[in-house]
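Engineer: Provided below are the primary sequence and the corresponding predicted coordinates.
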Amino acid sequence: MALGETAGAEYLPSNYRFEIEKTIRQIKRRGSKKIALQFPEGIIHLSTVISDIIRCSTEVESVTILSDVVYGACCIDDISSHLIGCDLLVHYGHSCLFEVPKCLVGVVYVFVEVSIDYAHCVDVALKHIDCSNLSVLGTIQYSSVVRGVRKGIEEARTKLLGSAEGEGVPPTEVKIPRVMPLSVGEVLGCTSPKVQTENVLFIAEGRFHLESVMIQNPTRKYYRYCPATKTLKTEQHDYARFLSIRKERQAASRAAKSYTVIFGTLGRQGGMLILQRVLASLVERGAPHTTVYLSEIDNETIASIDKDSAVIEIACPRIAIDWGSTFTLPIITPFEYFTMIQGIEEYPMDYYKKEGRAQPWQMLR
């Protein structure tokens, strides 16, 4: 163990940045005694190691590992942490979405950035992608990799432009788009930036977050680099089919005789301001409706609702987008509800967007 390294940290992956020392400093500074830890599925196997490190390095009375599923940053569970008597929640693997001052307990976010040797990504991108017209994006774990890849591509092409082989090669400015309040280059499954370039290089191990960008920007060319397998793949999304399905669900909801509004209680997935706006709109329309509070939306629950009803889900919009056609009733997002009259022309992924014109379906407005 290196001098100054926290005892036990050697049992954690060396390329994962768990910010152990920062966490310990925060616990000591706040005088926290009862700690809750929250992990996404991909790293929860390391939770007991981190719990032991905290116990051995501080004077806390207890460390509780929350076991409810964590799909994303929206699942931050300060409410459960408060109810079980904790005074500090450490949330791993996601960026800060819900405003910390509004949380019921103190919150520390640890992004868990993953460091990799991104030279291979730069090499394959230069070989297979038109990098003169390129944006680079990724999940929050790879934010430093996104910046490094951009720098590597720009440096390589600048060197090429100064050589004999660079004659006629267009100049390069690799872009890293941003939508507030997310970090530069960060993408969520429900929120992604507008892209102005023809090509997009996305750094992630799966497609879920990339699909958000593809829906937001349906005319771009997409490439996904997987750091785990060191592979570069072209990715496609059938936007026309997707839009057709969502329009059909929206039309079926418009014809419904009543509405069931489901407010998601998993973490902070549900937006109270959105709920208020949806209910006010239903009252104004004179539409019969019922409000239900649920932590999970499943087929059994949907099947128990009156068959002449439609469901408006104020939770993760990807439930309706990805799985909506599998339910027995039409299930729509707040965006699809508020555009029910005029219909959908294009599909924004701006659920957490906090810039530009405010929209009634946005979480932070």
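Structural biologist: That came through, no problem.
Engineer: can we go C-alpha only for contacts and neighbour counts from here?
Structural biologist: Noted.
Engineer: what helix or strand is the residue most central in space within the chain on?
Structural biologist: Nearest residue to the geometric centre of the chain (C-alpha atoms, centre = their mean): residue 188, 2.7 Å. With secondary structure defined by DSSP states H and E, residue 188 is part of neither a helix nor a strand.
Engineer: Second structure follows, compare the two:
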Amino acid sequence: MNYFFDEDKVVEEIKKRNAKKVLLQFPEGLRYFSTEIVSKLEDKIKDVEFIISGEPSWGACDIAEDEAQILGVDLIIHFGHTPYTWYYPKFPTVFIPTESNLKIEEKVIDETKELAKKYNPRKISLSATIQHAKLLPELKEHFTEFEVEIGKPSNPFMLDGQILGCDYKAIPLDVDLHINISGGKFHALGIGLYTGKPVINIDPYSKRAEDLTNEVNKILKIRYSKIMQALDAKTWVIIQGIKVGQNRPLMVKYLEKKLKEKGYKVYVISNKVLNVDTLRNIDRSYIDAYVVTSCPRLPTDDLYNFEKPVLTPGEARMVINNKLEPYIFPW
């Protein structure tokens, strides 16, 4: 395994809480190791029943509280994330960050420096997902030719430089270039949308560095086309998420109030798992635009090709204020 699941910490927490029935929750990508983890835990602790959640889990905002109550478990062990910025589970939950054991090879660092050169940056930021955040101080030592900043996160549970797909508080805005460590493009693209600055992603799994700036610019063009369409919208649907960490009633009320003040018709629809088929089953000819308050990555990543504008809360604010600059992402 390339990850540290910290089974000893899991056993310690189970014993401390005297839990006899435990639900193990894994994000996509880590669930592959779930049966091996159960076998290791069963070797370390007896008389405890383990159940693996097979439901999708997209972050620390998506804790299986309903599932845990239905199954009658005593404790949730949530692997792969630290607690969420705006929400902590009401159900007994232990977060196991599940850090990666991978290192960044010297050749990948050299690739990153070559990609950075074309921007001639004076100051750069370094960031990472929780799996790789402990690599940031070491990586900083390789970029001494630049002024380097590793930002402070939005809550004390997160590490310096750690970001989420919807939380970029650890990203300083007064830099020339952003370098992110994460598997795939997802988090780095979010940094580009949040900052409007060049972004390079270091992927420890593929062992390569990639400049994603052009890809971010392409996404921005798509997003602005959606915003421009929504400027003429008269009938809106606000999607209120009902996953426990994605329910934002105050945001829904704010958007509903502001849209109605402009004389628009507004419908509020609750939803747990949102996709294109869900929208098509809701859609009517008189509905002009949608705004998603559950997860701001849904409009940019999964729903961008829907036939009508599907906006993030930040984009909806741009429409409400009739102000196209600056681009607001995510909230």
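Structural biologist: Thanks, I have the structure now. Because the structure is a prediction, the values reported are computed rather than measured.
Engineer: Just the TM-score for the two chains, thanks.
Structural biologist: Taking TM-score structural alignment, normalised by the length of the second structure as the basis, the two superposed chains have a TM-score of 0.85; 320 aligned residues with a C-alpha RMSD of 2.7 Å.
Engineer: rewinding a little: quick one: what's aligned to the residue nearest to the centre of the first structure in the second structure?
Structural biologist: Here residue 188 of the first structure is matched to residue 164 in the second structure, going by TM-score structural alignment.
Engineer: same question, residue 34 of the first structure
Structural biologist: Using TM-score structural alignment, residue 34 of the first structure pairs with residue 21 in the second structure.
Engineer: how far away is that match from residue 60 of the second structure?
Structural biologist: Residue 21 of the second structure sits 21 Å away from residue 60 of the second structure, going by C-alpha to C-alpha, to the nearest Å.
Engineer: do the same with residue 188 of the second structure
Structural biologist: Distance, residue 188 of the second structure to residue 60 of the second structure, using C-alpha to C-alpha: 19 Å.
Engineer: Compare these two (neighbour count), which wins?
Structural biologist: Set side by side, residue 188 of the second structure and residue 60 show more neighbours around residue 188, with 30 against 25, by other C-alpha atoms under 10 Å.
Engineer: What's that one aligned with over in the first structure?
Structural biologist: Under TM-score structural alignment, residue 188 of the second structure pairs with residue 210 in the first structure.
Engineer: same check, this time on residue 101 of the second structure
Structural biologist: Per TM-score structural alignment, residue 101 of the second structure is aligned with residue 115.
Engineer: Could you pull up the residues touching that match?
Structural biologist: 15, 16, 17, 142, 144, 145 (C-alpha atoms under 8 Å, 6 or more residues apart in numbering).
Engineer: Show the buried residues in those.
Structural biologist: Listed as buried from the contacts of residue 115 of the first structure are 142, 144, 145; burial here means 16 or more other C-alpha atoms under 10 Å.
Engineer: mind checking how far the counterpart of the first one in the second structure is from residue 75 of the second structure?
Structural biologist: Superposed on the second structure with TM-score structural alignment, residue 142 of the first structure falls opposite residue 132. From residue 132 of the second structure over to residue 75 of the second structure the distance is 27 Å, taken as C-alpha to C-alpha.
Engineer: do the same with residue 299 of the second structure
Structural biologist: Residue 299 of the second structure is 33 Å from residue 75 of the second structure, by C-alpha to C-alpha.
Engineer: Residue 134 of the second structure too?
Structural biologist: The gap separating residue 134 of the second structure from residue 75 of the second structure is 28 Å, by C-alpha to C-alpha.
Engineer: where along the second structure do the helices fall?
Structural biologist: Counting by DSSP state H, the second structure has helices at residues 7-17, 34-44, 65-71, 106-117, 136-140, 186-195, 213-230, 249-261, 276-282, 297, 313-320.
Engineer: Need the ones you listed in JSON lines (columns: distance to residue 50 of the second structure).
Structural biologist: Formatted as JSON lines, the helices of the second structure follow (distance: least, C-alpha to C-alpha, whole Å):
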{"stretch": "helix 7-17", "distance to residue 50 of the second structure": "11"}
{"stretch": "helix 34-44", "distance to residue 50 of the second structure": "7"}
{"stretch": "helix 65-71", "distance to residue 50 of the second structure": "11"}
{"stretch": "helix 106-117", "distance to residue 50 of the second structure": "40"}
{"stretch": "helix 136-140", "distance to residue 50 of the second structure": "35"}
{"stretch": "helix 186-195", "distance to residue 50 of the second structure": "31"}
{"stretch": "helix 213-230", "distance to residue 50 of the second structure": "42"}
{"stretch": "helix 249-261", "distance to residue 50 of the second structure": "34"}
{"stretch": "helix 276-282", "distance to residue 50 of the second structure": "33"}
{"stretch": "helix 297", "distance to residue 50 of the second structure": "32"}
{"stretch": "helix 313-320", "distance to residue 50 of the second structure": "39"}
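Engineer: nearest to residue 25 of the second structure, of those?
Structural biologist: Residue 25 of the second structure lies closest, by C-alpha to C-alpha, to one member of those: helix 34-44, at 8.7 Å.
Engineer: Tell me where the first structure has strands.
Structural biologist: Counting by DSSP state E, the first structure has strands at residues 16-17, 34-38, 62-65, 88-92, 106-110, 113-114, 134-138, 199-203, 221-226, 231-235, 258-264, 289-294, 309-314, 331-332.
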